[in-house]
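>>> I would like to see how this sequence folds:
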Amino acid sequence: MGKGGKEKLKTPTDIGSNAAQTVADALNGILANSYALYLKTKNFHWHVSGPHFRDYHLMLDDQATQILGTTDQIAERVRKTGGTTLRSIGDIARRQTIRDNDAEFVSATEMLAELREDNLKLVEQLREAKDIVDEAKDNATSGVLDDWTDQAEERAWFLFEASRGA
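Model prediction:
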């Protein structure tokens, strides 16, 4: 972006600039992890194998769709509060804390366990962001964080239950 480009994207907000930047940083971290989790979930969806193939394949596709569905909302919250958001795969890679899995083969049991832990890491990040946005008095972001937390908790629960006895 050229000189002064950030000023051209400035969105009016009543949230103080330091607080808005802190909110944007927290949300951009969540967004990067959401993309990383989305791609890992799709990877496992594409490569799951075994006796529960159909059930796991469908569950992982549903979960990936849900994760991807939050990404636009997250990015738009950043923009609505005056920030700028992710622009590239490289930007995601620099910010993500959920690790990729490039293994040639991962058992279905290991897939479910890894995704469960990743969703729980996302829940932890969402809870931390909740404190940040509440401090900034960003009520709208606070409300949607509750929804995203509930969704991630549900995914972790389903992954846990699907792996019982596996």
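>>> hey, let's count contacts and neighbours off CA atoms from now on
Will do.
>>> show me what the longest helix anywhere in the chain is packed against.
For the chain, the longest helix by residue count, based on DSSP state H, is helix 17-47. Using 3 or more CA pairs under 8 Å, 6 or more residues apart in numbering; DSSP states H and E, the elements in contact with helix 17-47 are helix 53-80, helix 89-95, helix 108-135.
>>> would you do the same for the sequence below? I want to compare the two.
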Amino acid sequence: MSTQEEVRQQAGTVDENRLRLEQGKAEQIVEALNTDLASTYVLYHQLKKHHWNVEGAEFRDVHEFLGEAAGRAEEAADELAERLQAIGGAPVAGGKNLEAHAPVDPEGDDVYDVRTSLENDLEIYGDIIESLRDHVDLATNLGDHATAEILRQLLIEVEEDAHHIDHYLEDDTLVVSE
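The predicted model follows:
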């Protein structure tokens, strides 16, 4: 165990960056990216929960999709954290901090039916989509085109996953209810 006690950067602060993004602009973007990071981790954990608990006739497809979607959310979180660190920020971390910083609400700890679970996922996806769109505009307006491009790419992936969930929720199915 390390005995080092030197704090390299205080949580919630923004240091100067070598990307020449003005401090005030970097602070705004770091705040936005930390919001997206926190929301993405809430989504990740909810997707994993549903991946573990999904049952029923469509188990395999939904199980595989949720596992892959959780993987994409984890990759997105990593990209967000690395970008905000590059512009001088400290990525929000830790379960309690992430949930407190996220503007999205995870479902409860109980296990729900597949349709309810997917509807809850779609709700978080929608909130993240709206946030990403706002933050693309923010980064663009502040002249941080690299962050805007990263967010655009993440937005494409998030919208695609939301679209797939929407298809799972359609009422046309080969499964006959009794």
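>>> reformat the helices and strands packed on helix 17-47 of structure 1 as TSV; add mean neighbour count and distance to residue 149 of structure 1.
TSV is the format used below for those (neighbours: other CA atoms under 10 Å; distance: least, CA to CA, whole Å):
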stretch	mean neighbour count	distance to residue 149 of structure 1
helix 53-80	18	11
helix 89-95	14	20
helix 108-135	19	6
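>>> quick one, which of those is nearest to residue 146 of structure 1?
Closest approach to residue 146 of structure 1 among the helices and strands packed on helix 17-47 of structure 1 (CA to CA): helix 108-135, 8.0 Å.
>>> now render the helices and strands packed on helix 17-47 of structure 1 as a markdown table, adding distance to residue 7 of structure 1.
Converted to a markdown table, the helices and strands packed on helix 17-47 of structure 1 look like this (distance: least, CA to CA, whole Å):
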| stretch | distance to residue 7 of structure 1 |
| --- | --- |
| helix 53-80 | 13 |
| helix 89-95 | 20 |
| helix 108-135 | 23 |
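>>> relative to residue 9 of structure 1, which of those is closest?
Closest to residue 9 of structure 1 of these is helix 53-80 (CA to CA; 8.5 Å).
>>> now the closest one: which residue numbers in structure 2?
Taken onto structure 2 by TM-score structural alignment, helix 53-80 of structure 1 occupies residues 59-86 there.
>>> what's the mean gap between that stretch and the aligned bit of structure 1?
By mean CA distance after the TM-score superposition for structure 1, the fitted stretch 59-86 of structure 2 averages 0.7 Å away from its aligned residues in structure 1.
>>> ok, stretch 118-129 of structure 2 next?
Mean for stretch 118-129 of structure 2 is 1.1 Å (mean CA distance after the TM-score superposition for structure 1).
>>> which part of structure 1 matches that stretch?
Using TM-score structural alignment, stretch 118-129 of structure 2 pairs with 112-123 in structure 1.
>>> could I get the contacting residues of the most centrally placed residue in structure 1?
For structure 1, the residue nearest the mean C-alpha position is residue 34 (2.2 Å; CA atoms, centre = their mean). For residue 34 of structure 1, the contacting residues are 67-68, 70-71, 122, by CA atoms under 8 Å, 6 or more residues apart in numbering.
>>> now do residue 136 of structure 2
147-149, 151-152.
>>> please repeat the previous calculation with a cut-off of 7 Å.
Residue 136 of structure 2 is in contact with 148, 151-152, counting by CA atoms under 7 Å, 6 or more residues apart in numbering.
>>> tell me, how many neighbours does the nearest residue to residue 14 of structure 2 once chain neighbours are set aside end up with?
Spatially, and ignoring its direct neighbours in sequence, residue 14 of structure 2 is nearest to residue 89 (4.5 Å; CA to CA, 6 or more residues apart in numbering). By the measure other CA atoms under 10 Å, the count of residues near residue 89 of structure 2 is 27.
>>> thought residue 89 of structure 2 was touching residue 9?
No - counting by CA atoms under 7 Å, no contact exists between residue 89 of structure 2 and residue 9, whose distance comes to 8.8 Å.
>>> residues making contact with stretch 142-152 of structure 1?
119, 123, 126, 130, 133-134.
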